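[1] sequence first, then the predicted structure, then my questions.
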Amino acid sequence: MKKKSIIKRGLHLLTVMVLGVLVSTTTVSSATTVSPAADSQAWDKTFPQNNKATVEKVSYKNRLGINIVADMYLPKNFNRAKKSPAIIVGPPFTGVKEQTAGLYAQEMAARGFVTLAFDPSYTGESGGQPRNIASPDTFAEDFSAAVDFLGTRSFVDRNDIGVIGVCASGGFAVSAAQIDPRLKAIATVSMYDMGRATREGLGLAVTPNDVMTKEEQIKALEEAAEQRWIDFESGQIKYGGGTAVELKPSAEAAVREFSEYYGTPRGYHPRSLPYSLTSRGALVNFYPFEHIDTISPRPILFIAGENAHSRYYSEDAYKLAGEPKELYIVPGAGHVDLYDRMEYIPFNKLESFFKANLK
């Protein structure tokens, strides 16, 4: 695909991302499998290989019976006779495992951890029908399903499993940790509260006055509700964020930042596609920080860029969380810088956090 086409498609996807998510029409086997990635596919990631880690494609079912496909990364020359700590990595809202989540998983594996980067339900290579829908409850369940899988590997210490949630997965990981005490240490990076973002709009850290009005919120929900009838009668799902509410200046600025990653060869991946318009209602009803204080005494590390338009999500969640907790601000970094810019991503901080909290 030519660069201009990628950029145009990326801008379209990110414009609708205000109320949409990524999906794919790819289907997979329902059996639980583990196979060396090198044997089944060429390198299909948006980031370079690290020779200090290896990767295997795996699949397993979540509690809802949906088949989840993931990449499991292991340290080079890993000793499978020994039990090791593990880290689950969830992707940004518009991401698949071949992008940001995989980069984090590979780097943390190179530092000695067993890691797992997965495609959320209905997304990428994972299963789930109908395709192309956003379900916050299911996305949180996917983290617990990853614990199920890792905790039943003979080489993983099931009492030492942590999680990194990037962007929207930060909110989904926090939601999962509130009800799953098996997640022993929680880190979020460039966290997004997708419920709040859908209710209020993008980019509020830049210009708070751009928050959606009550009338705009009602209009957006009415559009999604009307679309349910159309989808039901036609059998054809409409994807994207709809047109009920125009993007405001701060949202447009956020979209341009996202397009620098998803809309160019830097982060483009063909399995990144928008979710259904009717997903809006489920997102509006998502409040991931309602019981965040119950995660205590398990530790939480919030990482955000100094200049990130999303920084206030991490700051607000930090205020609500119980101890032990830490807010770590990366100097000079924006939101998307922490997706793949190695000079900004504080991997040393993540390594020390998990080594201190996973035995």
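    Perfect, thanks for sending it.

[2] from here on, just use CA atoms for contacts and neighbour counts.
    Noted.

[3] most centrally placed residue in the chain?
    When C-alpha atoms, centre = their mean is applied to the chain, the residue found nearest the centroid is residue 91 (2.7 Å).

[4] tally of neighbours for the closest residue to residue 285 other than its chain neighbours?
    Among residues not flanking residue 285 along the chain, residue 195 sits closest, at 6.4 Å (C-alpha to C-alpha, 6 or more residues apart in numbering). Residue 195 has 22 neighbours, counted by other C-alpha atoms under 10 Å.

[5] try this one side by side with the last:
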Amino acid sequence: MSTENLKLTQEWDKVFPQSDAVDHEKVAFHTRFGITLAADLYKPKDASGPLPALAVAGPFGAVKEQSSGLYAQTMAERGFVTIAFDPSFTGESGGTPRYMNSPDINIEDFQAAVDYLSVREDVDAERIGIIGICGWGGMALAAAAADPRIKATVSSTMYDLSRVAAKGYFDSADSAESRNQMRATVAAQRTADYRSGTYALAGGVVDPLPEDAPDFVKDYHAYYKTPRGYHPRSLNSNDGWAVIGGSSLMNATLLGCIEEIENAVMIVHGEAAHSYYMGKDAFARLQGDNKEFVSIAGATHTDLYDGGENGAIPWERIAEFLSANLG
């Protein structure tokens, strides 16, 4: 096992202000696939004794300097050791070619984060949880199903990426014909990429916005393309994923075993989010009395990235849930 020597930015370059209540440092750890992940570690100032810990990731196509870092820092203010990490092939993390994703590799990213936290002397290895945002909210549920070391999971404004890839939004393209058309498109792109020797990028959030853009696309633009959330390493803020990057999602069943999650799960979703149905449907499948669904009135999908204009993220409720279930 070895960890690549990554060149990590040391200055504060987040889209949110630095907290005076926590210490911050850059760390790195490796996955079982040999990829080294970069992370920001946040820890309460003057903390003593092993503490509960959280690994945070998301949204899908974002970097740790955006929403996941805000969640990690805010939870550190509330007594947790936290890391916000860049997934494989993105941000400051290792892995080539760049801007690819894979359900198996990305679930492993979460598990590798748990590996890293579990051997830190300042962490109680029996009290580790995870937070996933947007597409990584679905990855978090999949990781929780795979790894019982994850004692509590919070999934915020979640996407079921494999469902969207295979069926389209609101299951509007749920047919063999639609899927086969997409497979043909990806197959042709693979040939073109191999011929050119480069991987074409799909583009991040559309900019400038067309007049007929759906409201949720406008919400993405308002986060990723403005000073509110823009970051130069963010895929969504810039050139996006490789066109063929997520081709395996269509054939995956990301949430296939979530009924078997025995540990605690909280799903937080905005009632005005276009993705709300995904959170509700996932929660309906969970079993046990240690599961909780938190519905935020009036909140859109991206309001739960940073709170939006009205402070939509229920920080105290999330912290109480995690504290109660991490002992």
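    Structure's in. What do you need? Values in this document were obtained by computation on a predicted structure and should not be read as measured data.

[6] once they're superposed, tell me the TM-score.
    Here the TM-score for the pair of chains, by TM-score structural alignment, normalised by the length of the second structure, is 0.90; 312 aligned residues with a C-alpha RMSD of 2.1 Å.

[7] ok, back up a step: where does the equivalent of the residue nearest to residue 285 of the first structure over in the second structure land in three-state SS?
    By TM-score structural alignment, residue 195 of the first structure lines up with residue 162 in the second structure. With DSSP: H, G, I helix; E, B strand; the rest coil as the basis, residue 162 of the second structure sits in helix.

[8] ok, residue 162 of the second structure - contacts?
    Contacts for residue 162 of the second structure (C-alpha atoms under 8 Å, 6 or more residues apart in numbering) come out as 249-254.

[9] give me the PyMOL select line for the residues you listed, limited to the buried ones.
    To isolate the buried ones among the contacts of residue 162 of the second structure in PyMOL, judged by 16 or more other C-alpha atoms under 10 Å, type:
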select buried, resi 249+250+252+254
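
[10] of all the contacts of residue 162 of the second structure, which comes closest to residue 168 of the second structure?
    Using C-alpha to C-alpha, residue 250 comes nearest to residue 168 of the second structure of the contacts of residue 162 of the second structure, at 10.0 Å.

[11] can you tell me the closest non-neighbouring residue to whatever residue of the first structure lines up with the closest one?
    Aligning on TM-score structural alignment places residue 250 of the second structure opposite residue 284 in the first structure. Nearest residue to residue 284 of the first structure in three dimensions, chain neighbours excluded: residue 195, at 4.9 Å (C-alpha to C-alpha, 6+ apart).

[12] what's the answer for residue 27 of the second structure, then?
    That would be residue 39: by C-alpha to C-alpha, 6+ apart, it lies 5.3 Å from residue 27 of the second structure.

[13] residue 312 of the first structure and residue 119 of the first structure, how far apart?
    26 Å (C-alpha to C-alpha, to the nearest Å).

[14] of these two, which one has the most company?
    residue 119 (26 against 19).

[15] show me what that one lines up with in the second structure.
    By TM-score structural alignment, residue 119 of the first structure lines up with residue 86.

[16] got it, and residue 308 of the first structure?
    In the second structure, residue 308 of the first structure lines up with residue 273, judged by TM-score structural alignment.

[17] same check on residue 252 of the first structure?
    Taking TM-score structural alignment, residue 252 of the first structure has residue 214 as its aligned residue in the second structure.

[18] what's the neighbour count on its match?
    Residue 214 of the second structure is flanked by 11 other residues according to other C-alpha under 10 Å.

[19] for residue 288 of the second structure, same thing?
    13.

[20] that one: what's it in contact with?
    Per C-alpha under 8 Å, 6+ apart, neighbours of residue 288 of the second structure: residue 262.

[21] for residue 285 of the second structure, same thing?
    258-259.

[22] tell me which residue of the first structure lines up with it.
    Aligned counterpart of residue 285 of the second structure in the first structure: residue 320 (TM-score structural alignment).

[23] what's the answer for residue 113 of the second structure, then?
    In the first structure, residue 113 of the second structure lands on residue 146 (TM-score structural alignment).

[24] just residue 46 of the second structure next, same as before
    In the first structure, residue 46 of the second structure lines up with residue 77, judged by TM-score structural alignment.

[25] do residue 123 of the second structure as well
    Matched by TM-score structural alignment, residue 123 of the second structure corresponds to residue 156 in the first structure.

[26] on the three-state scheme, residue 41 of the second structure is what?
    strand.

[27] against residue 315 of the first structure, how distant is residue 300 of the first structure?
    To residue 315 of the first structure, residue 300 of the first structure is 12 Å away according to C-alpha to C-alpha.
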